[in-house]
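**Q** Sequence and predicted structure below; questions after.
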Amino acid sequence: MLELLKNIDLVNGRLIRLLKNDTAVEDDSFTEQIEQFLDLREQLFAAVKKAETAEEKQLGERIIQDNELINKLLNEQTQQLKKEINQFNQKKKHNQHYDNPYQNTYVDGTFIDKKK
């Protein structure tokens, strides 16, 4: 059980380092690496049983703290990706409007003179 918790702690440490590394975000394998670490953690968590010794409890508490940090970092990455997607969509919309400025013309509020 202690060895299993140490493995989880090791995986958590690697995942935290990966998420904190800003230069890795530009890498194509970044998402794949995160998925691999999360899958491995999930498999290890499935085998965890109740802690029996004080060392196991202490390691378990550290794993819980690391898990909270990992969730926070993943949320930050998600927000960053959403922001980048929104910026990309705004640029795309702006470029389309620049290419064809009369594409979205509206006729609301136009005055039509009925007199001859």
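**A** Structure received. Residues are numbered from 1 along each chain as shown.
**Q** Only C-alpha atoms from now on, for both contacts and neighbour counts.
**A** Noted.
**Q** So what touches stretch 62-81?
**A** With contact meaning CA atoms under 8 Å, 6 or more residues apart in numbering, stretch 62-81 is reached by Ile8, Asp9, Asn12, Gly13, Leu15, Ile16, Leu19, Lys20.
**Q** How about stretch 109-116, which residues are buried there?
**A** Neighbour counts over stretch 109-116 (16 or more other CA atoms under 10 Å) mark no residue as buried.
**Q** Tell me where the chain has helices.
**A** Secondary structure of the chain, counting by DSSP state H: helices at 2-20, 30-46, 54-99.
**Q** could I get these as JSON lines with distance to Thr110?
**A** Formatted as JSON lines, the helices of the chain follow (distance: least, CA to CA, whole Å):
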{"stretch": "helix 2-20", "distance to Thr110": "54"}
{"stretch": "helix 30-46", "distance to Thr110": "51"}
{"stretch": "helix 54-99", "distance to Thr110": "22"}
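**Q** Next up, a structure to set beside the first:
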Amino acid sequence: MSVVTALFHVTKELRDLVCASVPAERREETIETIERLLAQRDELLRELRPPYSEEEQRLGRQIVAWNQEIDAKLRELKRQIQRDLAMVREKRRANAHYTNPYEQSLAMDGMFYDKKR
């Protein structure tokens, strides 16, 4: 199997993985698989050497098209993770405020600052 064909199959597997909906409970497993596939692709990209046959050029054009799609889906996955992290931080802050509502507020009740002198 040529390097271009192997790269095509790995890219197709990666595209299929990122295009499928990822439930939150399986996200960690999916991210590990994505990282493994990206590492495989990186190794294959280092092995690419011209000249390419007509079939390999056709596969290369398909790989480039899929790369754009994969990039968009990975950015969307990153945004989902960032939103989830922000929600967790907000829940943690709300829970801490609920358990001890007076800890963070520095009430200055009864204080008077005289500017005359």
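**A** Structure received. This structure is a prediction, so every number in the text was calculated from the model and none was measured.
**Q** most packed of the helices of structure 1?
**A** Mean neighbour counts were taken over these using mean count of other CA atoms under 10 Å, and the top value, a mean of 17, falls to helix 2-20.
**Q** and that helix, what does it pack onto?
**A** Packing partners of helix 2-20 of structure 1 (3 or more CA pairs under 8 Å, 6 or more residues apart in numbering; DSSP states H and E): helix 30-46, helix 54-99.
**Q** so the longest one matches what in structure 2?
**A** I take that to be helix 54-99 of structure 1. Matched against structure 2 by TM-score structural alignment, helix 54-99 of structure 1 falls on residues 54-99.
**Q** Against structure 1, what's the mean shift for the matching stretch, could you check?
**A** Average distance, stretch 54-99 of structure 2 versus aligned residues of structure 1 after superposition (mean CA distance after the TM-score superposition for structure 1): 0.8 Å.
**Q** that older thread, to Ile112 of structure 1, which of the helices of structure 1 lies closest?
**A** With CA to CA as the criterion, Ile112 of structure 1 lies closest to helix 54-99 of the helices of structure 1, at 26.9 Å.
**Q** Report the inter-axis angle for the closest one versus helix 2-20.
**A** 30 degrees (axes from the mean of the first three to the mean of the last three CA atoms, to 10 degrees).
**Q** so how far is helix 54-99 of structure 1 from its chain's centroid?
**A** Put simply, helix 54-99 of structure 1 sits 3 Å off its chain's centre (CA atoms, centre = their mean, to the nearest Å).
**Q** Pick out the residue closest to the middle of structure 1.
**A** Thr78 (3.0 Å; CA atoms, centre = their mean).
**Q** Please identify the buried residues of stretch 18-28 of structure 2?
**A** For stretch 18-28 of structure 2, a neighbour-count test (16+ other CA under 10 Å) marks Val18 as buried.
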